[in-house]
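# Here's a sequence, model it:
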Amino acid sequence: MNLVKEDFIKAFSLYEEKALQYRRFKHADILPLLQAKEIQKRFTVEEIGRSVEDRSIFRLKYGQGATKVLLWSQMHGDEPTATMALFDLFKFFNGEADGFDTFRTEIAEKLTVYFIPMLNPDGAERYQRRTAIDVDMNRDARAAATVEGALLKTQAMLLKPDFAFNLHNQNNYYNIPGTATPVTISLLAPAYDYARSVNEVRADAMRVIVGINNILQEFIPNAVAKYDDEHTPRGFGDNFQKWGTSTILIESGAYAGDTEKLEVRKYNFIALLNAFQEIASGSYSVHDIADYNAIPFNDEKLHDVLIRNLAIEKNGKKMRVDVAIRQNEKTVDDGYYVEGLIEDIGDLQDFYGYSDLDVEGLQFIPAKLYSERIFSLAELSSSKVAELLKQGYAAIRVSDRVDGGMMHAFPIQILTDTHFKSGMSPMIGDDANFFIGSDSEIRYALINGYLIDLILPLGAGVKNRVK
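Coordinates of the predicted model:
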C-alpha cells in the first residue's frame, strides 16, 4: 500500500493523540499512555534506563523486519513537538479496520522500528534544553558522560540501526531565504567529518530526506529548509552517521499562529510515516542527491514584530528607523509568561516579522505609568484596559498581594510597585512597551512585545504576569 496525501490526512485525523495538546507536557503526562494496555497490543514497551532524577526512559519496538530504524525525541527537554508526533504514530500503528492494515503489515514485516520518546525527562520537567546536571545531551555523544547520553549511545551500539531519526525543535525565527515564510520543518543529513564528505551512509540519509521533502511540499509548499550542516564532533547525529547509521535530523520549526505546535506535529507525523514507507519499499534509493542539495538552508531573519519607518527623536534630532521585537518565553512553575524585548533598531529591510507593520508618518510615543489611582485585579476589564492604552498608559499599579508573580491576559503591565522604566526612544534590550501615533492620536500599542491595533477590539492571548 502506497500512502498518498489524502491517506496522510486521514491517518492523522484518526490517530492524533488528544491527551497531548499542550506542548509543555511532562513525564507524568506520558506515563499513562506508555503503560496503557492498548499500546502494548502491537508494541513491545521496555524501560531501558532512568534519568539523573530517576525518571523512567522507555523504548518501544514495532515490527520484526530485517531493516532496523531508531528514533529518539526530546533529548532537549524544551523540544517536545516530535514527542507528540511519536504518540500519534503509536496510536496509528495500534489501529485496525481503517484501510491502513496492509500498510501496517508491510512496515512490520520489513522494518523493526525502535522509538525512544522523551530521552530527557528531567529537562522536560523544567522545560529546559539541558539535563538536570545542566549538560547539553546533544553535545555528549563522544564523552557519554550524562546518564541519558550514555543510554542512547548504548542503544546505538546494541541495535546497530540502519537508519536513525534525531528529532528536535528549532527556534521560530528561521525563514526561507529571501521570504517572510517561517521554516516549518528543517531537515539535515548530518556531516560525519569537517570536510562534509558524502559516503553511501550519508547519501542514503539524503535520499530519505528528498522523499520527505517531496511529500511535505504537498502540505507546506516552500516552507521546508535544510539545517546548518557544519560538523559537530560532539553531536549525536554526526556520530550516528560516523558509526554507520544513515541519520536524518528533523527540526520542528514554526507555522504562523501555531503556538502549541499542533500543525507542526502533524507534519512530523507525515514525514515519519512517509520515511517508513520509503525505507520499507526501498523507493528512497531512486532519489537524486542533487534534489537534497537544492533544498535551501535556513535563514534567520524573522522577528515576532517588525515596525518599519518609525519616526524617533533624540536630542532634537529626528530620524526614521525600523524596530524589531522578539517575545521570549520565561518558564515558571505553573506555565510561562512572555518578555518582549527590543531586539534590533536600524535598517531592517532584509528582515521580516510575524506581525510586520509600516508606520511611515507616525512616531514613537513613550509609554506612561498610570499613577492617579491604584486598582484591584478584580475591577480590571478589557474595556478599562483599552481606555488606558488609548491614553498612552502601558502600566498600572494594583493593591493585591501577589506572591511570585501571577499570570494574566491583559495587554498592559500590572505592577505591585512603582518601578516602571520607559525610554524616550527605543533602545536595544529595553522592554518593548511603547506607543505609535501622531501628535493628535495614539494608533498602536506595543505592550510586552505584543502589537495592538487600538482601532480594533482588544484581543486576548497575551501571556503576561503581575510584576
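# rest of the way, CA atoms for contacts and neighbours
OK.
# Just give the nearest non-adjacent residue to the spatially most central residue of the chain, would you?
The centroid of the chain falls nearest to Asn169 when counting by C-alpha atoms, centre = their mean (4.6 Å). Leaving out its chain neighbours, the residue that sits closest to Asn169 by C-alpha to C-alpha, 6 or more residues apart in numbering is Ser252, at 4.3 Å.
# how much space is there between the one you found and Ala205?
To Ala205, Ser252 is 18 Å away according to C-alpha to C-alpha, to the nearest Å.
# how long is stretch 342-352 end to end?
End to end - C-alpha to C-alpha - stretch 342-352 spans 14 Å.
# Could you pull out the buried residues of that stretch?
By neighbour count on 16 or more other C-alpha atoms under 10 Å, the buried set for stretch 342-352 is Ile342, Glu343, Asp344, Ile345, Leu348, Phe351, Tyr352.
# Pull the residues that contact it.
Residues from elsewhere that reach stretch 342-352, judged by C-alpha atoms under 8 Å, 6 or more residues apart in numbering: 178-180, 301-303, 306, 308, 321-326, 426-432, 449.
# Narrow those to just the buried residues.
Of these, these count as buried by 16+ other C-alpha under 10 Å: 180, 301-303, 306, 308, 321-326, 426, 431-432, 449.
# Among those residues, which one sits closest to Ala11?
Distances from Ala11 to those, taken as C-alpha to C-alpha, are shortest for Ala180 (30.6 Å).
# Alongside the first, I'd like the structure of this one:
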Amino acid sequence: MKSFFKLLLLFTTLSVASQTTHFTSKIYETYYVYKETSLDKRRIKHQDIQPLINTLKNKPGFSVNKVGQSIEGRDLTLISIGSGKTNVFLWSQMHGNEPTATQAIFDIFNLLTSSDFLKEKETILNSVTLHFLPMLNPDGAEKYMRRNILGIDINRDALRLQSPEGLTLKRIRDSLNADFGFNLHDQNIYYNAELTNKPATISYLAPAYNYEKDINQVRGDAMKLIVFMNNIIQKYAPGQVGRYNDAFEPRAFGDNIQKWGTSTILIESGGYKNDVEKQEIRKLNYVSILSAIYAIANGQYKNIAIDDYEKIPRNDSKLFDLKIENATYNLLGKPYKIDIGVKRYEVDNADHSDFFNVGRIVDQGDLSTYYGYNTFNAEGYTIVEGKVHYEVFKTVDALSDPKVYELLKSGYTYIKIETLPENNIEATKPIHLVKTDYELLEFKIKPGVNPTFLLQKNGVNEYAVINGFLIDLKTEKNALKNALVYR
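A predicted model of the protein is given here:
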C-alpha cells in the first residue's frame, strides 16, 4: 500500500510539473497578446497607470481600492482578485526609477482579464488571492528618482515608518497577513552573474530576517520559489540570473516582511543587451511571476530542494557599456597597452520623460577580469586624439550624414556650429557640436573624462568613439543615442 501511495504522489508531482511547464511556455510564446502597449517606456508616471486601474474597476472579480496617498497626494491603490485562502501580495516601484515590474503587473492584469488560460486561472484564483500595489512611490516616479519627495528611501523606512508610502505598505501587509510577498525592483545594469560576462538580467533574493541569516520555513519557502523561477529564466536568458546579497538590513522592508511571517521574494531587474527600455526584462518578469503564482497555487514549489538556492551565482558588478581591450596609447613618446571601461550615464530631460547619455571612462589599465555589453579587441589599434574641424557650419541641418562620416574618417570629432541647438545638450549626429571659438583641452585618457577619440590602424581611422559609443567608420554603423553639445 505504501508503494502505491508513493507512486501516486510521484505521478501527481510529475503531472503538476508538466502542467506548469506547459503554462510557462505558452505565456512566454503569447506574451505580446497581453503586453500593455501604452506602457512602452521606462519613465512611466502615476497618470499613465490611472486609466488602466480605472478599467479594472469594471472587470469581474477585481476589487480596486484606494489604500493611501503619497506625500504629494497621489493615490496608492490595492488591486485584488481571487478567492483562495493563500494571500499573495505584490508591490512595485517603491523606488520611483525602478518601473520594470510595474509594467509587467499590467501585462499580468491583461492576461487575467482575457478569456484565455481558463483552466490555469481557475487553479490560481481558487487557490490564492492576489493583491497588487503597483507604483508605491508615485512622487519619485514623477521625477524618475529613487527616493520619495521627502528624500527618504522607502525601502529603509520599515522601522521608523516616517513616509506615508511605507506606512501604507506595512498596514496592507499586516491586514492581509500575506503568505507570500513579491518585492519588485530594478538594479543597475552593470551587475553580472559572478565569474561570467553575462549580465544579471534578473536577480533574486530571499531576504534574511536576522544577522545570522537563519532559514526557517518562511524564508525556506521563498528560497524554493526562487529556485523554481531561476529554472524558468534559464530557459530564456541562460546564465543571466544572479543572487542578490543577503546581508541583513534591519531597516529594509524585505528583511522585515520576511521577519513578520511573509515568505518574501525580492526580484531585481538588471540589464539585457540591446534592451535599453528593459522590455525583454519586463517579459521575463511577467513569465516568472505568473509561473511562481501558479506554482504557489498548485503547490509545486513545496518539493523543490532549498540547497539549489545557493547554486545560483552571486551578483557581481564588473560590466561596462563598452570595453575596449588591448589598445595602444602613446604617452610622452612611449606606447602603452591599456584596456578602457566606459559607462554611459542617463541624464533626464526637464520633464523626466526621456534621457540622453553622457559617457565617462570609469576605469582603465588591466581590465581582463571585467566585461562589456560591447567588447572591442583593439589589438593593433592606436588611440588618437580627435580634432575640431576648422570650418564653421551655419546649422546642424547643414550637415549630411555622409559629410559627418567623411569628417570622422579625417580625424575630426568636433564641428563648429554658428547656431547651436538652443537649450540642448545632446546632438543627434554622431559627432560633437561646439561653439565657434571652442578650444579643446589637453587630450588625456583617464577616468572621469568623456570617451571621445579615434582608433587608428596603419594610419587609417577605422573606428571612432563618440561619447562612449563605438562607431565603425568602415561600415558607418553605430548604436549612438546622442553625441554632446559643448558651449
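# hang on, the earlier thing: can I get the buried residues of stretch 342-352 of the first structure in a markdown table including secondary structure and distance to Arg42 of the first structure?
Shown next, in a markdown table, are these (DSSP: H, G, I helix; E, B strand; the rest coil; distance: C-alpha to C-alpha, whole Å):
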| residue | secondary structure | distance to Arg42 of the first structure |
| --- | --- | --- |
| Ile342 | strand | 51 |
| Glu343 | strand | 50 |
| Asp344 | strand | 52 |
| Ile345 | strand | 56 |
| Leu348 | coil | 53 |
| Phe351 | coil | 48 |
| Tyr352 | strand | 47 |
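# one step back: and the residue nearest to Asn169 of the first structure, how close does it get to His27 of the first structure?
Ser252 of the first structure sits 20 Å away from His27 of the first structure when distances are taken as C-alpha to C-alpha.
# Over to Glu372 of the first structure?
Taken as C-alpha to C-alpha, the span from Glu372 of the first structure to His27 of the first structure is 48 Å.
# follow-up on the earlier one: aligned partner of the residue nearest to the centre of the first structure in the second structure?
Using TM-score structural alignment, the partner of Asn169 of the first structure in the second structure is Asp186.
# can you check Arg443 of the first structure too?
Under TM-score structural alignment, Arg443 of the first structure pairs with Glu462 in the second structure.
# Likewise for Pro221 of the first structure?
By TM-score structural alignment, Pro221 of the first structure lines up with Pro238.
# mind checking how far its match is from Tyr486 of the second structure?
Taking C-alpha to C-alpha, one finds Pro238 of the second structure at 42 Å from Tyr486 of the second structure.
# What of Ala237 of the second structure?
Ala237 of the second structure is 40 Å from Tyr486 of the second structure, by C-alpha to C-alpha.
# I'd guess Ser203 of the second structure is in a strand, am I close?
Yes. With DSSP: H, G, I helix; E, B strand; the rest coil as the criterion, Ser203 of the second structure is assigned to a strand.
# how about it, what does it touch?
Ser203 of the second structure sits in contact with Val241, Gly242, Arg243, Tyr244, Ile267, Glu268, Ser269, Gly270, Asn315, where contact means C-alpha under 8 Å, 6+ apart.
# Could you tell me which of the residues you listed remain contacts in the first structure?
Counting by both residues aligned by TM-score structural alignment, their matches' C-alpha atoms under 8 Å, the contacts of Ser203 of the second structure that remain in contact in the first structure are Val241, Gly242, Arg243, Tyr244, Ile267, Glu268, Ser269, Gly270, Asn315.
# Number of residues surrounding the first one?
This means Val241 of the second structure. Using other C-alpha atoms under 10 Å, the number of residues around Val241 of the second structure comes to 29.
# isn't it right next to Thr196, touching?
No. Using C-alpha atoms under 8 Å as the test, Val241 of the second structure is too far from Thr196 to be in contact (10.7 Å).
# what does the lengthiest strand in the first structure correspond to over in the second structure?
For the first structure, the strand that runs over the most residues, judged by DSSP state E, is strand 317-332. Strand 317-332 of the first structure corresponds to residues 334-349 in the second structure, going by TM-score structural alignment.
# equivalent range in the first structure for stretch 74-88 of the second structure?
Using TM-score structural alignment, the residues of the first structure aligned to stretch 74-88 of the second structure are 55-69.
# now that stretch, how far from the chain's geometric center?
25 Å (C-alpha atoms, centre = their mean, to the nearest Å).
# which residues in the stretch 201-350 of the second structure form strands?
With DSSP state E, counting those that start in this stretch as the criterion, the stretch 201-350 of the second structure has strands at 202-205, 241-243, 263-269, 315-316, 319-331, 334-348.
# Minimum distance to Leu7 of the second structure: which of the ones you listed has it?
Short answer: strand 263-269, nearest of the strands of the stretch 201-350 of the second structure by C-alpha to C-alpha, at 30.2 Å.
# how big's the offset between the closest one and the first structure?
When the first structure is overlaid, strand 263-269 of the second structure sits 0.4 Å from its aligned residues on average, using mean C-alpha distance after the TM-score superposition for the first structure.
# Pull the residues that contact that strand.
Counting by C-alpha under 8 Å, 6+ apart, 100-101, 179-187, 201-207, 218-223, 225-226, 254, 257-258, 281-282, 285 sit against strand 263-269 of the second structure.
# Perfect, that will be all.
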